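Trainee: A predicted structure for the sequence below; I have some questions about it.
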Amino acid sequence: KTSHFCITVLFILFLSPVAILAQEDSVFRVVCWNVENLFDTRHDSLKQDEDFLPASLRRWHDERYKEKLANVAHVIATTAEWHIPALVGLCEVENEKVMSDLTQHSPLKEYGYRYVITDSPDIRGMDVALLYRCDRFKLLDYQPLRIRSIDETSRPTRDILHVTGLLINGDTLDVFVCHFPSRLEGVKK
């Protein structure tokens, strides 16, 4: 009886990783997060990003930038316990450099995330992006959707990011990453 029990336990232990892997394939997590001003420390002369420079009142220097990248990476990696998100929509990212640093120079590198990002006309340089895991989502196409101003007094805003891809089961998925402007002046009566 003891040998039968040991064989059963070994059999269960041997199959557990297979069950976990099978479960991983059936779970497709999507997360969207406003990372609130994920800016690098370099000045972009075409944008109003002065608040996020080393000499600014915020004192946005390399150490703070790297800490924010590490914190964002940690939250993404631990958001879904055992099932790392397949797609992560991010709002309020500054540029390609920020996304490259997040995917290549943070703990997210081990998950193989790639990204697409808009280059919006937003005056502060705010963009939206989508992180995707290549083993879970095959990118087919992406395009920014420009939002036209309602009138001449409206400031340019962030684009909507439209991404199309294939899931591992062959289904096509369209994703829209949006970050609409807030009402800075409140509601007009």
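Mentor: Yes, it's here. Just so it is clear, the structure is predicted and the values come from calculations on it, not from any experiment. Numbers count the residues shown, from 1 in each chain.

Trainee: contacts, neighbours, all on C-alpha from now
Mentor: Fine.

Trainee: for Pro181, what are its contacts?
Mentor: Counting by CA atoms under 8 Å, 6 or more residues apart in numbering, Pro181 touches 157-158.

Trainee: try this one side by side with the last:
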Amino acid sequence: MRSFRIFLMAVLFSIQTQSQSKKYKIHTIAFYNFENLYDAVDDVFTNDDEWTPNGAQHWTTEKYHQKLNNLARVLFEIGTPENSNAPTLIGGAEIENRDVLEDLIKEPKLQPLDLGIIHFDSPDKRGIDVALLYQKKYFRPTSYSNIPLIIYKKEIPKKEEETEVLDEEIEVKREDKNRVFTRDQLLVSGFLEDEEIHIIVNHWPSRSGGEKATSLFREAAGKLNRKIIDSLQQINPRAKILTMGDFNDGPLNKSIKVGLGAKGVKAEAAEFDVFNPFEELESKGFGTIAYRDSWNIFDQIIMTASLVKSDFSTFNFWKAGIFNQPYLIQNSGQYKGYPLRNTLAEAGFSDHLPVYVYLIKEILR
């Protein structure tokens, strides 16, 4: 009897352990600012002279292909070791054109992933765009569009005596002289396996000219982002939406906290709110970009509350991270400890570090 009781207890313990061990599907969603991903060919329609063999950067075909090789290594490894598979979705910024993306996905590291490309040319004055790469095996896009961010340096005052025709002339004049031509916001909708998901890829206006002087531009970008999210939630209140990018602002800046309305604590994110897991990472001293020995998290992935649930019967957020491998960091010189970027001598990686989140779903037996 004693032996039988021991045996029975062992069986029950085994059953209980098996019921507690759950298995999950996992997808890595990533964003990376590629920092000046230009080819070495002069494009008469964009301001890329700096990135040519005779330009200030002495940018050659050899350097270009080394840059592609560097980026491919990073994109293949983001999210490891928790997920052995490369990211399913990759948002990118500072991309010259579609051709450089076609070259990138043909790199030996990335070619087996069979990556698709969604890209539009934007009106940015440097000719740089945002894009989305995706593994065709896991993600099927159903619609995509580029949504312009229309902002101006200042308003042109209107005189009372002007006619409607003159008003139109003023609008044209304002468009030409005062508009800040910046990157569009890329909206992609599709199915992650069998679940609908929406992705917004961003590269908000820079701080060139000063943080305070340019804050209004990024606040406008945050409001446009919120408007896109609101429109998707009107169609489906439970829509799963991820907005990612180089926001050129940190999690606590007004563009993120007010314009977009991001919450930094899961419990504070109500039904139609958005949650920013990178606010906690910033509070712990992490960063994605360094300037004057100070780190900031400008690169973030923010999501609607519909993705922040403890129920993993569908794909939901698990955790976020910054991909910060030693090979991405300079180990000597004036900028020791900073991200390893391009120099006149050789192609680097980027002045930004990539970020990622995991979406997981329980595998039901």
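Mentor: Cool, the structure landed. No experiment lies behind these values; they were computed from the predicted model shown.

Trainee: Work out the TM-score between the chains.
Mentor: After superposition, the two chains reach a TM-score (TM-score structural alignment, normalised by the length of the first structure) of 0.83; 165 aligned residues with a CA RMSD of 1.6 Å.

Trainee: Look up how far Gln233 of the second structure lies from Asp121 of the second structure.
Mentor: With distances defined as CA to CA, to the nearest Å, the gap from Asp121 of the second structure to Gln233 of the second structure amounts to 27 Å.

Trainee: got it, and Ala86 of the second structure?
Mentor: Distance, Ala86 of the second structure to Gln233 of the second structure, using CA to CA: 30 Å.

Trainee: Just confirm Asp51 of the first structure is within a strand.
Mentor: No: Asp51 of the first structure sits outside any strand when classified using DSSP: H, G, I helix; E, B strand; the rest coil, being helix.

Trainee: Distance of it relative to Glu96 of the first structure?
Mentor: Relative to Glu96 of the first structure, Asp51 of the first structure is positioned 19 Å away (CA to CA).

Trainee: Okay, strands next: where are they in the first structure?
Mentor: In the first structure, strands defined by DSSP state E lie at 30-38, 87-93, 113-117, 127-133, 137-145, 160-167, 172-177, listed in chain order.

Trainee: Average offset of the first one relative to the second structure?
Mentor: The superposed strand 30-38 of the first structure is, by mean CA distance after the TM-score superposition for the first structure, a mean 0.6 Å from where its aligned residues fall in the second structure.

Trainee: and if you look at the third one?
Mentor: In the superposition with the second structure, the aligned residues lie an average of 0.8 Å away from strand 113-117 of the first structure, counting by mean CA distance after the TM-score superposition for the first structure.

Trainee: and for that strand, what are the contacting residues?
Mentor: With CA under 8 Å, 6+ apart as the test, strand 113-117 of the first structure has contacts from 95-96, 99, 103, 127-134, 142, 161.

Trainee: what about His162 of the first structure, neighbour count?
Mentor: When neighbours are counted by other CA atoms under 10 Å, His162 of the first structure registers 20.

Trainee: corresponding residue for it in the second structure?
Mentor: When the two structures are superposed using TM-score structural alignment, His162 of the first structure falls opposite Leu187 in the second structure.

Trainee: Relative to Tyr144 of the second structure, how far out is that match?
Mentor: The value you get for Leu187 of the second structure to Tyr144 of the second structure, if CA to CA is used, is 5 Å.

Trainee: Over to Thr88 of the second structure?
Mentor: Between Thr88 of the second structure and Tyr144 of the second structure the computed distance is 17 Å (CA to CA).

Trainee: Looking at those two, which has the bigger crowd around it?
Mentor: When neighbours are counted by other CA under 10 Å, Thr88 of the second structure and Tyr144 differ, and Thr88 comes out ahead with 20 against 17.

Trainee: Tell me who's in contact with the counterpart of that one in the first structure.
Mentor: Under the alignment (TM-score structural alignment), Thr88 of the second structure pairs with Ala86 of the first structure. By CA under 8 Å, 6+ apart, Ala86 of the first structure lies in contact with 28-30, 131-133, 136-137.

Trainee: what sits against Ala55 of the first structure?
Mentor: When the contact criterion is CA under 8 Å, 6+ apart, Ala55 of the first structure has no partners at all.

Trainee: and if you look at Pro54 of the first structure?
Mentor: For Pro54 of the first structure, the contacting residues are 41, 60-62, taking CA under 8 Å, 6+ apart as the criterion.

Trainee: Mark which of these are part of helices, please.
Mentor: For those, the ones inside helices are Asp62, with DSSP state H as the criterion.

Trainee: Buried ones among the contacts of Pro54 of the first structure?
Mentor: With neighbours counted by 16 or more other CA atoms under 10 Å, the contacts of Pro54 of the first structure contain buried members at 41, 60-61.

Trainee: any idea which of these is closest to Arg183 of the first structure?
Mentor: Proximity to Arg183 of the first structure was ranked across those by CA to CA; first place goes to Trp60, at 26.1 Å.

Trainee: And the contacts of Ala86 of the first structure, which two are furthest apart?
Mentor: Phe28 and Leu131 (13.6 Å).
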